[in-house]
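>>> Okay, sequence plus prediction incoming.
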Amino acid sequence: MGRIKPQTLLLQSKKKKGPTRISGTTILTCNLVVGLIVLSLVATYRQWSNRSRSQAEDGLQNLEDTDAVKDLKKFDLPSYAILNTSKGFVFVELHKEASPEIVDKFLDLCQKGYFKGMSFHRVIKNYVIQGGDDIQGLGAAEDWIMKGKPHSELAVSPKHEAFMLGTSKAKGGSKEFDLFITTAPILDLSDKLIVFGRVIKGQDVVQEIEEVDTDEHYRPKSTIGIINITLKQEI
């Protein structure tokens, strides 16, 4: 075999291909493609995130409209009212289920200080004490006494028991609000009063109020009334 000449080797080595170089245009194109992919992914994520947030807000709004949430809000309201009277404290449990609209109105007026300084202007022993406006729709106090039933004839009912808190139906949509506390079972006032609570403590204070001296129209001879009302969730 013949020896290859050095010149031939040199020519063959020049013909061998070296490493392929990547052009600047190719690099720029790749960078643009990668950038577009990244921007597309970011835009897709933002759209998905906004849609999820919107759906969550819609779901929360729908949840707030459900009866369960409304009931929860209702029971978050104060359940008790403490009447600070000139004779002492009277603790009242509010009937939020039985009379929700009246209880809401009562709570709103309490927060506005509506009952501060309200006097009991009618006191009928063994019957009822009344504070607030003189409601003509209930009739004269003398008529109440004449229509009163003997206690032995009354059927047992929460609306007819003693120490129940109520307000007059005569006012309707009026902004005024009066308070009645029964001191005996009263059947004939059930159609005229909306019962929305009951006295759970301080019955002796109510009885002391009904013992005050009154004139022939059952109006106390000395001023007696509510100093203020405090609302409580628990007692």
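Yep, that arrived.

>>> Could you use CA atoms for every contact and neighbour count after this?
Will do.

>>> got the contact list for residue 24?
Residue 24 makes contact with no residue, according to CA atoms under 8 Å, 6 or more residues apart in numbering.

>>> what's stretch 130-148 in contact with?
By CA under 8 Å, 6+ apart, stretch 130-148 touches 118-124, 127, 168, 170-171, 176-181, 186-188, 192, 217-218, 225.

>>> for it, which positions count as buried?
Within stretch 130-148, the residues scored as buried using 16 or more other CA atoms under 10 Å are 130-133, 138, 141, 144.

>>> Alongside the first one, take a look at this:
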Amino acid sequence: MKYRVTWRRVVSMLLCGVMLAGGVTGCGKKEASLSEEKIINYDMPAEGEKIVELNIKDYGTVKIRLFAEECPKAVENFLGLVEQKYYDELIFHRVVKDFVIQGGDPKGNGTGGESMWGTGFKQEISSKLCHFEGALAYAVASDKLNNSQFYIVTGTTVTEQTFEQLKAYGKTYSDQVKQMYYEHGGQPYLDGDYTVFGQVIEGLDICKKINDVAVDSKSKPKEQVTIESMKVTEYHAQ
């Protein structure tokens, strides 16, 4: 099975008239009132909170906040794999311009990877977390189960036309979330379909630099982009 996240599938569904049942007023929770929710992607970690440092060869370090309260199993799995050094020396095997950079596959071709438990686990989709630029989420195969593969949203400009298209098929957003997408960019088409469980808090420029690399016809970088290491550390405000 190939683990991937794709805007083409989502857009194709919309254009072909496949109804997205219910309204999505948060970022994935259907038929919820966003006025009751607080979008937390850009809330900074508490002092001493666990974060992950992603060290990318020849590029630098990306720091990521994880949202354990919203996605406990997703975060437990990611931290467990990091502690096992599972991701060390793996590559970003898929890079799609203005969309995502994707990694976490030991096979390096999008077909491998497993969770810390050896089997896939159910998605944890929170209405408080959106696919803004810098969001960290799990890529899934056709079984819709999370394993080890992840992606970071590199985003694109979001316009009112984006939301009009989504609204036409039953997917709606509050003014608050729209404004955040206008400000930060991202991929609202993906909301509700994938588990967002983290957010880049430092090093987004590195992710965007990787997003600019030359790729082949399968979106694989022509020159390897390697995860030198990942480690769990504590957040301390500078």
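Yep, it's here. Fair warning: this is a prediction, and the values are worked out from it, not measured in the lab.

>>> can you list the buried residues of stretch 130-148 of structure 1 in CSV and add distance to residue 33 of structure 1?
Listed next are those as CSV, based on distance: CA to CA, whole Å:
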residue, distance to residue 33 of structure 1
130, 84
131, 82
132, 80
133, 81
138, 86
141, 92
144, 92
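
>>> Structure 1: which residue goes with residue 54 of structure 2?
By TM-score structural alignment, residue 54 of structure 2 lines up with residue 83 in structure 1.

>>> Next: residue 91 of structure 2.
With TM-score structural alignment as the criterion, residue 91 of structure 2 matches residue 119.

>>> Excluding chain neighbours, give the residue nearest to its match in space.
residue 225 (3.7 Å; CA to CA, 6 or more residues apart in numbering).

>>> mind listing the helices for structure 1?
6-15, 24-64, 67-76, 100-111, 141-147, 203-210 (DSSP state H).

>>> closest one to residue 89 of structure 1 among these?
The minimum distance between residue 89 of structure 1 and these falls on helix 203-210, with 6.9 Å, by CA to CA.

>>> Next, the mean deviation of the closest one compared to structure 2.
On superposition with structure 2, the mean distance recorded for helix 203-210 of structure 1 (mean CA distance after the TM-score superposition for structure 1) is 0.7 Å.

>>> corresponding residues in structure 2 for that helix?
When helix 203-210 of structure 1 is compared against structure 2 (TM-score structural alignment), it corresponds to residues 204-211.

>>> I would like the residues contacting stretch 103-113 of structure 1, please.
78, 94-96, 115, 196, 228-231.

>>> Recalculate using a threshold of 10 Å.
Identification of contacts with stretch 103-113 of structure 1 by CA atoms under 10 Å, 6 or more residues apart in numbering yields 74, 77-81, 94-97, 100-102, 114-116, 167, 175-179, 195-197, 228-231.

>>> List the residues that contact the counterpart of residue 69 of structure 2 in structure 1.
Matched across to structure 1, residue 69 of structure 2 falls on residue 97, judged by TM-score structural alignment. By CA under 10 Å, 6+ apart, the residues touching residue 97 of structure 1 are 71, 74-75, 103, 196.

>>> Could you pull up the contacting residues of the residue nearest in space to the middle of structure 1?
Nearest to the mean C-alpha position of structure 1, counting by CA atoms, centre = their mean, stands residue 73 at 4.2 Å. By CA under 10 Å, 6+ apart, residue 73 of structure 1 lies in contact with 64, 67.

>>> Then the one 10 residues further on?
With contact set as CA under 10 Å, 6+ apart, residue 83 of structure 1 has these partners: 89-92, 115-116, 199, 202, 225-231.

>>> how about the strands in structure 2?
50-56, 60-66, 92-96, 100-103, 135-138, 150-153, 196-202, 227-234 (DSSP state E).

>>> Save those as CSV, and put in distance to residue 161 of structure 2 too.
Compiled in CSV, those are given as follows (distance: least, CA to CA, whole Å):
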stretch, distance to residue 161 of structure 2
strand 50-56, 35
strand 60-66, 31
strand 92-96, 22
strand 100-103, 21
strand 135-138, 22
strand 150-153, 20
strand 196-202, 24
strand 227-234, 36
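
>>> Out of the ones you listed, the one nearest residue 12 of structure 2 is which?
So among the strands of structure 2, strand 92-96 is nearest, using CA to CA, at 17.3 Å.
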